[in-house]
Every structure is written in C-alpha cells, then in structure tokens.
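Engineer: Okay, predicted coordinates and the sequence, questions at the end:
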Amino acid sequence: MEKRILDYTEWQDTADTLHLFLQMAGKVKIERSEKRPGWGHIRMPLSIDGIGTGIIPGNGGSFEIYFNLRQHHVDVQDTNGRKSRIPVEDGLSVADFYAQLMGALEYIGEPTRINTTPQEFHVQTPFEQDTRHHSWDRQAVAVYLDNLHFAYRSLTRFLAPFRGKVFTPQYWFGTMDLSGTVFAGQAAPYGGTDQIGVNCFDEKFVEYGFWPGDVNMTKPAFYGMPYPFMAAIDSYATMLKPEAAVFQPQLNEFILTLEDAFAAPDPEQAVVEMCRSSFEIVQRIDRWADLDWITEPMTYPAVPSSG
C-alpha cells in the first residue's frame, strides 16, 4: 500500500466533521442495541468502502447506517427494502447532517431519539446546533480509510491466535479509533463512578488499537492500553519492540506512531512486534491466571503452497 500519513492538524476540520457524523450513527446504535459487556454493542465494523453500524434492531425488522467513504454518501436502510441516501460533501454541516439523518430514520420507519451532545470530544456543541464543522476533504478521508485498513490487517495478525474472549478490531465512535482487545477473564473492579468506565473497566484486559490523532496528540499512532492501568514499566522497558515504540506514563499506554511503523522494513510486523512485546511486559508485571491456555498455539495445518 502507499504509505500516506496525515498529522491530525493537516485535516482537523474534516476529521472532526467525520468524527461527529459517525458519532450520530453510533448513538443510534446505543439506543437500539442489546447491551453487552465492555460496550461491545456499540462497536462499528470496518468494511472495504467505509464504516457502518452493522445490524441494528428495529421496529419489526432490522436496519443499518453505512458510511461509504469512497463514494461519499451515507445509506440508511432496513430489511424491508426502504432506503434513504445522504450525499456527503464539503459544506455539509453537522447540524444539517443531523437533520438529514433523523429524517432518513423517520423515512424508513425507525425514528430514534439520541443524546445530541458529542461523546469524548473536545467541543460539546449539540449536533443540531453545530454549524462550525462542515469540512469534507475527500483525499484526507481516503488516506484515513487506507490507514484503517492497514491497522485492521496489522492488529488482526496479533489478535487472531488468542483464545478466550477477544474483540476483533472495530471502530469506536467515542474516540475515533479502531481497536481490538484481549481479555483475561479475571475480575478487576473499577474505582471510578463514570458510566463509561464502570461499564468498561471491570476485568483485566489489554486493548490494542489505532487512532488518527487528536487535539492532545496530533500524530496518528498505534497503542496498547493495559487495564488495570500501569504508571511505569521500569526495567522491562528494554523488552519493548521495535526500537521506536515507547511507553507513555501520562497516557498509561504503549505507543508506536504510524510514521515509525511505516519506516520499518515490514510495517505490519512492526505493529505486531509492539503488540507482542508490550503484552509480554504486561504479563511480567501482572501475569494472568490462565495465560498458558489463552496463548496456547493453534493447531491448524499450514496452508499448502501453490504449485
């Protein structure tokens, strides 16, 4: 793939607009879906052409909201054949998109009221009032989609062999990242009271993902976030691979920037190395009870080479 990198500052207006558009769809999914542990019900699957909600329970059927980031439109459709399409172009504000999305849901018979305050976002203007965000740079969106596909391939290589409970990489609308998680199956009660944390941080896990940067850290990067959180890794720092990967105490996360991954001879393998080495460090500091079973090698036969 072509190695294209966007610093968040280079496409912030479009990134924020896209983020808020996707948040609306995610909030519809929250309201309609059966609840799962760890907010598993709000994850949004990546596809070749974009990001969608997946199947959402409806009124006697099902529906979905799909963002085609290649053709630049959003389809709202149900299992009864009703469909509404929203073209996305530069100048379409968050407020205008919100009105059109609500209208599309009404049209297919699935009106849904949502909390219109942005989630985990640096601006709290309600969707229906936000005329500030209205940018749509098609080239930047294409780069972002390419990077999501690279992240999906890389993270899947690491996550696929694990046994037990694993979230494969999908999109999280709150923080605009694509991530998957390995769970220990061991309770680890959360000390806070916020709704997001209480329903997320309740068992040991390590989340691995990619996010495109934000107002606090503008470089797109891969991360590994252990829970319970770690403030330091001390003498184990030398185990972290590749050399460009770091542990950032202020984030409680392992970090490998997209730029550093792309600079490696094998970019996907560089991401896998960061994931594997950081997972090993986590186990050195706090070994999971059933680690041997969770990491037991699979026994599938090797794929035969073509003649």
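Structural biologist: Now that the structure is in, tell me what you want to look at. The structure displayed is predicted, hence computed values, not measured ones. Numbering: from 1, shown residues only.

Engineer: make it CA atoms for all contacts and neighbour counts henceforth
Structural biologist: OK.

Engineer: Skipping its backbone neighbours, what lies nearest the residue most central in space within the chain in space?
Structural biologist: For the chain, the residue nearest the mean C-alpha position is Leu178 (2.4 Å; C-alpha atoms, centre = their mean). Once flanking residues are discounted, Leu178 sits nearest to Tyr171: 4.4 Å by C-alpha to C-alpha, 6 or more residues apart in numbering.

Engineer: Could you pull out the helices in the stretch 101-250 of the chain for me?
Structural biologist: 138-159, 195-198 (DSSP state H, counting those that start in this stretch).

Engineer: Tell me which of those sits most buried.
Structural biologist: Ranked by average neighbour count under the criterion mean count of other C-alpha atoms under 10 Å, the helices of the stretch 101-250 of the chain are headed by helix 138-159 at a mean of 19.

Engineer: quick one on the thing from earlier: my read: the residue nearest to Leu178 touches Met44, true?
Structural biologist: Yes: Tyr171 is in contact with Met44 according to C-alpha atoms under 8 Å; the separation is 4.9 Å.

Engineer: Next, show the common contact partners of the two.
Structural biologist: Listed as contacting both Tyr171 and Met44 by C-alpha atoms under 8 Å, 6 or more residues apart in numbering are Ile51.

Engineer: Who are the contact partners of Ala140?
Structural biologist: 6, 11, 14.

Engineer: for the stretch 101-250 of the chain, what spans make up the strands?
Structural biologist: For the stretch 101-250 of the chain, applying DSSP state E, counting those that start in this stretch gives strands covering 166-172, 177-187, 203-211, 221-227, 246-248.

Engineer: Packing partners of the first one?
Structural biologist: Under the contact criterion of 3 or more C-alpha pairs under 8 Å, 6 or more residues apart in numbering; DSSP states H and E, strand 166-172 touches helix 138-159, strand 177-187.

Engineer: Using CSV, please lay out those together with distance to Glu268.
Structural biologist: Below are the helices and strands packed on strand 166-172 laid out as CSV (distance: least, C-alpha to C-alpha, whole Å):
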stretch, distance to Glu268
helix 138-159, 5
strand 177-187, 15
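
Engineer: Would you mind saying which of the helices of the stretch 101-250 of the chain lies nearest Thr116?
Structural biologist: helix 195-198 (16.7 Å; C-alpha to C-alpha).

Engineer: what about the closest one, distance to the chain center?
Structural biologist: Distance, stretch centre to chain centre, for helix 195-198: 17 Å (C-alpha atoms, centre = their mean, to the nearest Å).

Engineer: and for it, what are the contacting residues?
Structural biologist: Counting by C-alpha under 8 Å, 6+ apart, 190, 192 sit against helix 195-198.

Engineer: adding another structure so you can compare the two:
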Amino acid sequence: MELFPPMPLAEWRDTKETLHRFTQVVGKIRLASSVRRNHWWNVPFHLTGRGITTRPMGLVDGNPVFTIDFDFVDHRLVVATADGRTESFPLAGQSVASFYRRTLDALAALGVRVEIRLPRPYRLADADRPFAEDVEHATYDPAWANRFWQVLGQVGLVLEEFAARFSGKVSPVHLFWHSLDIAHTRFSERALDPPAQVDPVTREAYSRELISFGFWFGDADLGEPAFYSYTAPEPAHLAEDPLTPASARWIELADSHLAVLRYDAARAEADPRAAVLAFFESAYQAGAVRAGWAVGPLACPGGITDPRLTDPPLSDPRLSDLRPSDPPP
C-alpha cells in the first residue's frame, strides 16, 4: 500500500462512526480492568500487526489476565486469556448494541467479569444513549476498516521516529478511543494546577506542561483527516511562529491554537513522511521555545542520548557491527 493512501472522511463516515463506538465499548473495559497510569496512559489502544489491542488486563481485579484485540485483517474481535482460551466474533454485521452484548458474552465465556460504570459513548453526539440501545450505528465496511488500520500503522511509525528525537518524559505512541486519534506527547518538568472546576479527566491529562502531536481522521469540526499539534498551556504569541511545510496552518480554537497539516496536503508533498516530520518539528520548536523549554539538552538525535555514540564511526570495537540506532548487546 502507498504511504498515506486516500482517506476521505465522507466515503467512510458511517463505518468510522460505528467503529468509533466499538472502540469506546472496549476502551471502557480497558479503563475498568487496568492499573491506572499517569496521564491516563493505561487507557489507550496500541497497534499490532493485524489491528489494535488493549494489551493485557486483569489480575489486580480478580479476573484472569486477558486481552481484547480488533483484527482488521480477518475483521473479528478477539478476546483471549493468558492460558490460551479465546472467544471471537465478526465485526461486520454488528450494531453497537449487538457488539456490546457479544463482547460481554465473550468475556463471560472466559470467566471475565467487568462492570462498565458508564456504558454509553464518551463525548460523542449520542452520549446519553446506552451502548445496549444503539442499533443506529451498524455500518462496517471491511475495506475501509483495513485502510483505517493501515494508515494508523504508517502514522504510528512516523510518530515513533519523531518521538526518538526527544530525551525527556514522553508518552507512548497510542490510540485514544475518546476522539479516535493516534498521538504522542512530550512533557516538561513543570507541574500545572488547573482551576478547581476542571474535570478530573482533564486535570490528570494536563497535570504537566506538554506539547502533543498526532493525527485524527476528521470530525464534525474539521471534516477531513489531519496531523496536529498543540502546546498546553499555550504560551503567548505561539501562533505567530511559522510552520513547515507552507501548507500547515494555525487554527484558532476557543482560547488557544492548533497547528494543523491536512492529510491531503501532506500526501501532495514530494516526500510526505519528511513533510510530516518537519511539521511536527516546527510545531515543537514553536511551543518549546516560547514556553522556555531546554530545547538543546532535551534533544536526542537519532534516538541516541550518549554523545559518544552520535559521531560515527563508533570507537568501541564491540559496537562496530551496530548501526547508530541499535541498542548495545
């Protein structure tokens, strides 16, 4: 498949809306069955060679160790326990209601008991409708679901490459199910104290100064896929700084700005991968310099923190067979 294949939202919107709710069902199971991590890092999905996974859950809550995977090659939901037992069912032909019921049935068949505290969508238009009652969203086109996963994998690798350039605290590259975006975040050491009225989810997500980078497939606000970046809290005059490539723009939100590079604009560049990396770097430099981060000391060229390893040839003969990006034996 070509790098960054066409992904027009209008052509797969119904599948996206259904799939988004499927991921929220499983994401809320992940939330209920995992050990809490800072900034909610326990909650997102991670990519696999066939789709996305919750990673292992259970154990601490009396359940066996189990995982839930979306297989976008064979188009099945697969629930598995560490002792090798599995339950699965097809993703196509399911409404949100039937998907929800069959997921819980698969867990029960494996001896897993999970209570979802709020079994309804999070921050979606039908947030008041329980999953069990949603028979409206029932479109699943396997071709678009597979392309969704292919694009996630491609973008994920670009984000991994960008993440390697920073030696400070960073998040994994992971897929958030609340907004269906794949993201990577860099943090400074400065703690924040959001106003008391800020909800607990947001307080934990933004408890440290950060700059985030990612990609999402489009929504009601921006009706096309795009790469993005934002700095929180936003330093003064951030949107005055130039972005790369020239097609990238700052978009004004309610009280901040979002750096945006449209997916189709990136695809039109001579080297789309390099264009996306340049976009992320320009947004990072704008936010980090304006916020007073130690940009130089936090740099990590080629994913290497040891300055003796950054200048080839490697002086240690024990490392002579390693590329600069390889870990030592």
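Structural biologist: Right, received. Where do you want to start? Just so you know, these numbers come straight off a predicted model, no measurement behind them.

Engineer: quick one, which of the strands of the stretch 101-250 of the first structure is nearest to Gln77 of the first structure?
Structural biologist: So among these, strand 166-172 is nearest, using C-alpha to C-alpha, at 20.1 Å.

Engineer: That closest one vs the second structure - mean distance after superposition?
Structural biologist: Compared with the second structure after fitting, strand 166-172 of the first structure deviates on average by 1.1 Å (mean C-alpha distance after the TM-score superposition for the first structure).

Engineer: quick one: that strand aligns where in the second structure?
Structural biologist: Using TM-score structural alignment, the residues of the second structure aligned to strand 166-172 of the first structure are 170-176.

Engineer: measure Val43 of the second structure to Tyr284 of the second structure for me?
Structural biologist: 25 Å (C-alpha to C-alpha, to the nearest Å).

Engineer: Who has more neighbours out of these two?
Structural biologist: Val43 (25 against 22; other C-alpha atoms under 10 Å).

Engineer: Which residue is the nearest non-sequential neighbour of that one?
Structural biologist: Excluding its sequence neighbours, the residue lying closest to Val43 of the second structure (C-alpha to C-alpha, 6+ apart) is Leu31, at 5.4 Å.

Engineer: once aligned to the first structure, how far is the host helix or strand of that neighbour on average?
Structural biologist: Using DSSP states H and E, Leu31 of the second structure sits in helix 9-33. Its aligned residues in the first structure lie a mean 0.9 Å from helix 9-33 of the second structure after superposition (mean C-alpha distance after the TM-score superposition for the first structure).

Engineer: Now the element after that helix, going C-ward?
Structural biologist: strand 46-47.

Engineer: Following that next one in sequence, what is the next regular element?
Structural biologist: strand 51-53.

Engineer: Does the residue nearest to Val43 of the second structure touch Phe45 like I think?
Structural biologist: No: counting by C-alpha under 8 Å, Leu31 of the second structure does not reach Phe45; the two are 10.8 Å apart.

Engineer: so who does Val114 of the second structure touch?
Structural biologist: 29, 32-33.

Engineer: Val206 of the first structure maps to what in the second structure?
Structural biologist: Checking TM-score structural alignment: Val206 of the first structure goes with Ile211.

Engineer: and the gap between that match and Arg76 of the second structure?
Structural biologist: 35 Å.

Engineer: Same drill for those two, tell me which one is more crowded.
Structural biologist: Neighbour count, other C-alpha under 10 Å: between Ile211 of the second structure and Arg76, Ile211 has more, with 23 against 16.

Engineer: That one: what's it in contact with?
Structural biologist: Applying C-alpha under 8 Å, 6+ apart, the residues near Ile211 of the second structure are 185-187, 229-232, 284, 287-288.

Engineer: Count the residues that sit near the closest residue to it other than its chain neighbours.
Structural biologist: Leaving aside its sequence neighbours, Ile211 of the second structure sits nearest to Thr231 (C-alpha to C-alpha, 6+ apart; 4.4 Å). Close neighbours of Thr231 of the second structure, defined as other C-alpha under 10 Å, add up to 26.

Engineer: State the distance from the residue nearest to Val43 of the second structure to Glu224 of the second structure.
Structural biologist: Distance from Leu31 of the second structure to Glu224 of the second structure, by C-alpha to C-alpha: 29 Å.

Engineer: what's the answer for Phe22 of the second structure, then?
Structural biologist: In terms of C-alpha to C-alpha, Phe22 of the second structure sits 21 Å off from Glu224 of the second structure.

Engineer: who has more neighbours, the two?
Structural biologist: With neighbours defined as other C-alpha under 10 Å, Phe22 of the second structure and Glu224 compare such that Phe22 has more, 25 against 17.

Engineer: Contact partners for that one?
Structural biologist: 96, 99-100.

Engineer: Make JSON lines from those residues and add distance to Asp306 of the second structure and neighbour count to it.
Structural biologist: Below are those laid out as JSON lines (distance: C-alpha to C-alpha, whole Å; neighbours: other C-alpha atoms under 10 Å):
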{"residue": "Val96", "distance to Asp306 of the second structure": "50", "neighbour count": "26"}
{"residue": "Phe99", "distance to Asp306 of the second structure": "49", "neighbour count": "26"}
{"residue": "Tyr100", "distance to Asp306 of the second structure": "49", "neighbour count": "22"}
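
Engineer: out of those residues, who's nearest Asn63 of the second structure?
Structural biologist: Tyr100 (19.2 Å).

Engineer: Pretty sure that closest one sits against Gly27.
Structural biologist: No: using C-alpha under 8 Å, Tyr100 of the second structure is not in contact with Gly27, being 11.7 Å away.

Engineer: ok, and for stretch 207-221 of the first structure, which residues are buried?
Structural biologist: For stretch 207-221 of the first structure, the neighbour count (16 or more other C-alpha atoms under 10 Å) marks 207-214, 218-221 as buried.

Engineer: Check the offset of that stretch from the chain's centre.
Structural biologist: In this view, stretch 207-221 of the first structure has its centroid 10 Å away from the chain centroid, taken as C-alpha atoms, centre = their mean.

Engineer: now do stretch 155-166 of the second structure
Structural biologist: 12 Å.

Engineer: what does stretch 270-278 of the first structure give?
Structural biologist: Taking mean C-alpha positions (C-alpha atoms, centre = their mean), stretch 270-278 of the first structure and its chain are 18 Å apart.
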